[in-house]
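Asks: My questions are about this predicted structure, shown below with the sequence.
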Amino acid sequence: MGGSRVDLTPQAAQLLCRLRAVHGPLMFHQSGGCCDGSSPMCFPLGEFKLGGSDVHLGDLAVDGLAEPVQVWMSRAQFEYWRHTHLTIDVVPGRGSGFSVEAPEGVRFLIRSRLLTEQELLELDGSVG
């Protein structure tokens, strides 16, 4: 999928629709921490305070949601992952207590692949 740094699986999209009904508009933040900090964290939009050290990777259009789900990453982590395409998935298990899916018995997970040269050309300058 050219022109995009981030996508999600159908299972993750379904979970986001359920979570949106409970928590309102949502956002993701991917930090560079260890353990749960290396998983994408899902928050009600605006609950996680963003700053100059965060990079906006893109917005996920989810069928059934009126608004896109923003995806952010710490700038330090982005320096490591800038050449990858990320897909947000969901797997059984317990993630961080701070991420809104934790009570569901599942956790969000990042799957990655290297961007193609064409994708990198299309994305050049799109993140800041």
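Replies: It's in. Numbers count the residues shown, from 1 in each chain.
Asks: When you work out contacts or count neighbours from here on, use the C-alpha atoms and nothing else.
Replies: Fine.
Asks: dump the residue contacts of V100.
Replies: Taking Cα atoms under 8 Å, 6 or more residues apart in numbering, we find V100 in contact with 19, 41-44.
Asks: Quick one: list the elements packing against the strand or helix carrying D89.
Replies: Assessed by DSSP states H and E, D89 sits inside strand 84-92. In this structure, strand 84-92 packs against strand 6-8, helix 10-23, strand 106-114, with contacts taken as 3 or more Cα pairs under 8 Å, 6 or more residues apart in numbering; DSSP states H and E.
Asks: Could you identify which of the ones you listed is most buried?
Replies: Most buried of the helices and strands packed on strand 84-92 by mean neighbour count (mean count of other Cα atoms under 10 Å) is strand 6-8; its value is a mean of 20.
Asks: mind checking how far that one is from the chain centre?
Replies: 7 Å (Cα atoms, centre = their mean, to the nearest Å).
Asks: Then stretch 92-101?
Replies: Distance, centroid of stretch 92-101 to centroid of chain: 14 Å (Cα atoms, centre = their mean).
Asks: how about that stretch: buried residues?
Replies: 95-96, 99-101 (16 or more other Cα atoms under 10 Å).
Asks: from those residues, which single one is nearest L109?
Replies: Nearest to L109 out of the buried residues of stretch 92-101 is G95 (Cα to Cα; 9.2 Å).
Asks: Take this one as well and set it beside the first:
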Amino acid sequence: MTVPRIVATVDAVALLRRLAQRNGPLMMHQSGGCCDGSAPMCYPQGEFLVGDRDVLLGVLDLRLAPGAVGADAPDGVHAVPVWISGSQFEAWKHTQLVLDVVPGRGSGFSLESPEGLRFLSRGRAYTPDEVAAFADEEPLLGARWESGERPGPATEPQVVETASDACPVPGMT
């Protein structure tokens, strides 16, 4: 499948780059509620334990500019795996997540909290053809990641200029 399950805005990638410079390799987890609502959470790699049934949405390549694809898979501070719980994935599997950043205070648990910005998930429903293309794909689960399995480089662009380039955004024209 070539349609990415996760894309990020230029602003989100810029914030991830700053956070990676300070904190080293990062990871993200799309929270499913509780104390932080349903928000994308950013952690130093390994600080959040990925469950065996969590689903990898993709690995954001922080080296990329909008519209570009990588020749090889990112690693180290350039690679940001983005996870979602298995149960939440079932509800969102028909949706491409668009990682954006907006002014405001992030969660106390997420690394962007002191930046005056917060990560925000937006979504775009897949077309019927895209949904059909995913039908035979088996998502990469945390258990397989733990055993060393990794996805290859993205074959479609993961970075967009603005969220409205990937999905409708209320209030933006």
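Replies: Arrived safely. Values in this document were obtained by computation on a predicted structure and should not be read as measured data.
Asks: Farthest pair within the buried residues of stretch 92-101 of the first structure?
Replies: Every pair of those checked by Cα to Cα; the farthest is G95 and V100, at 9.4 Å.
Asks: Format the buried residues of stretch 92-101 of the first structure as CSV; extra columns: distance to G2 of the first structure and secondary structure.
Replies: As requested, the buried residues of stretch 92-101 of the first structure are arranged in CSV below (distance: Cα to Cα, whole Å; DSSP: H, G, I helix; E, B strand; the rest coil):
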residue, distance to G2 of the first structure, secondary structure
G95, 30, coil
S96, 31, coil
S99, 29, coil
V100, 30, coil
E101, 29, coil
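Asks: List just the nearest of the residues you listed to Q14 of the first structure.
Replies: Using Cα to Cα, E101 is the member of these that lies nearest Q14 of the first structure, at 11.9 Å.
Asks: how near is the corresponding residue of the second structure for that closest one to L16 of the second structure?
Replies: In the second structure, the residue matched to E101 of the first structure (TM-score structural alignment) is E112. Distance of E112 of the second structure to L16 of the second structure, given as Cα to Cα, to the nearest Å: 9 Å.
Asks: next one: V102 of the second structure
Replies: Distance, V102 of the second structure to L16 of the second structure, using Cα to Cα: 13 Å.
Asks: So the residue most central in space within the second structure, which state does it fall into?
Replies: Residue closest to the average C-alpha location in the second structure (Cα atoms, centre = their mean): V82, at 4.1 Å. Using DSSP: H, G, I helix; E, B strand; the rest coil, the structure places V82 of the second structure in strand.
Asks: and the gap between the closest residue to D63 of the first structure other than its chain neighbours and I88 of the first structure?
Replies: Here the nearest residue to D63 of the first structure in space, its sequence neighbours aside, is A13; by Cα to Cα, 6 or more residues apart in numbering that works out to 7.6 Å. A13 of the first structure sits 9 Å away from I88 of the first structure, going by Cα to Cα.
Asks: now do W72 of the first structure
Replies: 12 Å.
Asks: One more: S39 of the first structure?
Replies: Distance check for S39 of the first structure against I88 of the first structure: by Cα to Cα, it reads 10 Å.
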